[in-house]
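Enquirer: Model the structure of this input:
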Amino acid sequence: MLKIKLRRMGAPKKPSYRIVVADSHTSRNGAFIEIIGHYDPMTDPETVKVEVEKAKEWMVKGAQPTDTAARILKKAGAL
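Expert: So this is what the prediction gives:
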């Protein structure tokens, strides 16, 4: 099963995240199939960049977003 989830990047105590499509059994920072966006919670306001068409394409193929990824995709207009 495919999941759309966050992959943590950045320095300690300064996280930024990539929104990726990965197998549901991989770890948080493990292997992934494709990067579909970026999320930076440290800026004011939060920076969210999502390739909406890619996100919708993966959801049609059966990828399920995690709870946090779904909240971010909703902000970006992909859900």
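
Enquirer: contacts and neighbour counts: CA atoms only from here.
Expert: Fine.

Enquirer: just the strands in this structure please.
Expert: Ranges of strands in the chain, per DSSP state E, are 2-11, 14-23, 34-40, 47-50, 64-65.

Enquirer: so which of those strands comes closest to Ala78?
Expert: Closest to Ala78 of the strands of the chain, according to CA to CA: strand 47-50, at 8.1 Å.

Enquirer: which residues sit in contact with the residue most central in space within the chain?
Expert: Nearest to the mean C-alpha position of the chain, counting by CA atoms, centre = their mean, stands Ile19 at 2.1 Å. Neighbour list for Ile19: 4-7, 35-39, 50, 69 [criterion: CA atoms under 8 Å, 6 or more residues apart in numbering].

Enquirer: how about TSV for those residues, with distance to Pro15 and neighbour count added?
Expert: Shown next, in TSV, are these (distance: CA to CA, whole Å; neighbours: other CA atoms under 10 Å):
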residue	distance to Pro15	neighbour count
Ile4	18	27
Lys5	15	27
Leu6	11	24
Arg7	10	22
Ile35	17	19
Ile36	18	19
Gly37	15	20
His38	11	19
Tyr39	9	22
Val50	17	20
Ala69	15	18
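
Enquirer: to compare against the first, here's another:
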Amino acid sequence: MAVKIRLARHGAKKRPYYRVVVADSRMPRDGRYIELVGRYNPLTNPKTIEINLDKVDEWIGKGAQMSNAVEHLVAIVREGEPVKQEKNKISKKAAAKAAAAAEAAAEAAADAE
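Expert: Below is the predicted model of the structure:
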């Protein structure tokens, strides 16, 4: 029996929430699993990663294989490095408005001198 440590998707449409589970590789992604070893929520700021490393190490010792995504999450938890956050992108119109406001403030400061 091939055992995998992988993500099982839960949550509503476009609102994903993942469980890190140990499951038989023949089971469906969200189907029956052997043990729950963690949780991952990519929507919180910063992203929430809760993984029981003792259980993960125990299952790896028994021959379980980690998926690429779980391997990455476990590496983040082990190293304790913060999860990189995406920068908020502003539209071209908002960027132009901000540049105009900065230019006007610079002119006002130059006139005040």
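
Enquirer: So which of the contacts of Ile19 of structure 1 is the closest to Ser27 of structure 1?
Expert: Arg7 (9.1 Å).

Enquirer: pretty sure the closest one contacts Val20?
Expert: Yes. Assessed by CA atoms under 8 Å, Arg7 of structure 1 is found in contact with Val20 at 6.8 Å.

Enquirer: before we move on, the earlier item: and the two most separated of the contacts of Ile19 of structure 1?
Expert: Greatest spatial distance in the contacts of Ile19 of structure 1: Arg7 and Val50, 13.9 Å, computed using CA to CA.

Enquirer: and the equivalent of Gly61 of structure 2 over in structure 1, how many neighbours does it have?
Expert: For Gly61 of structure 2, the aligned residue in structure 1 is Val60 (criterion: TM-score structural alignment). Using other CA atoms under 10 Å, the number of residues around Val60 of structure 1 comes to 10.

Enquirer: separation between Val60 of structure 1 and His38 of structure 1?
Expert: Plainly put, Val60 of structure 1 is 21 Å away from His38 of structure 1 if you go by CA to CA, to the nearest Å.

Enquirer: For whichever residue in structure 2 pairs up with Glu34 of structure 1, which residues are in contact?
Expert: Matched to structure 2 by TM-score structural alignment, Glu34 of structure 1 sits across from Glu35. Contact analysis of Glu35 of structure 2 by CA under 8 Å, 6+ apart lists 21-23.

Enquirer: For Glu35 of structure 2, give its distance to Lys93 of structure 2.
Expert: Distance from Glu35 of structure 2 to Lys93 of structure 2, by CA to CA: 50 Å.

Enquirer: Just the buried ones from the contacts of Glu35 of structure 2?
Expert: Burial by neighbour count, 16 or more other CA atoms under 10 Å: within the contacts of Glu35 of structure 2 this picks out 21-23.
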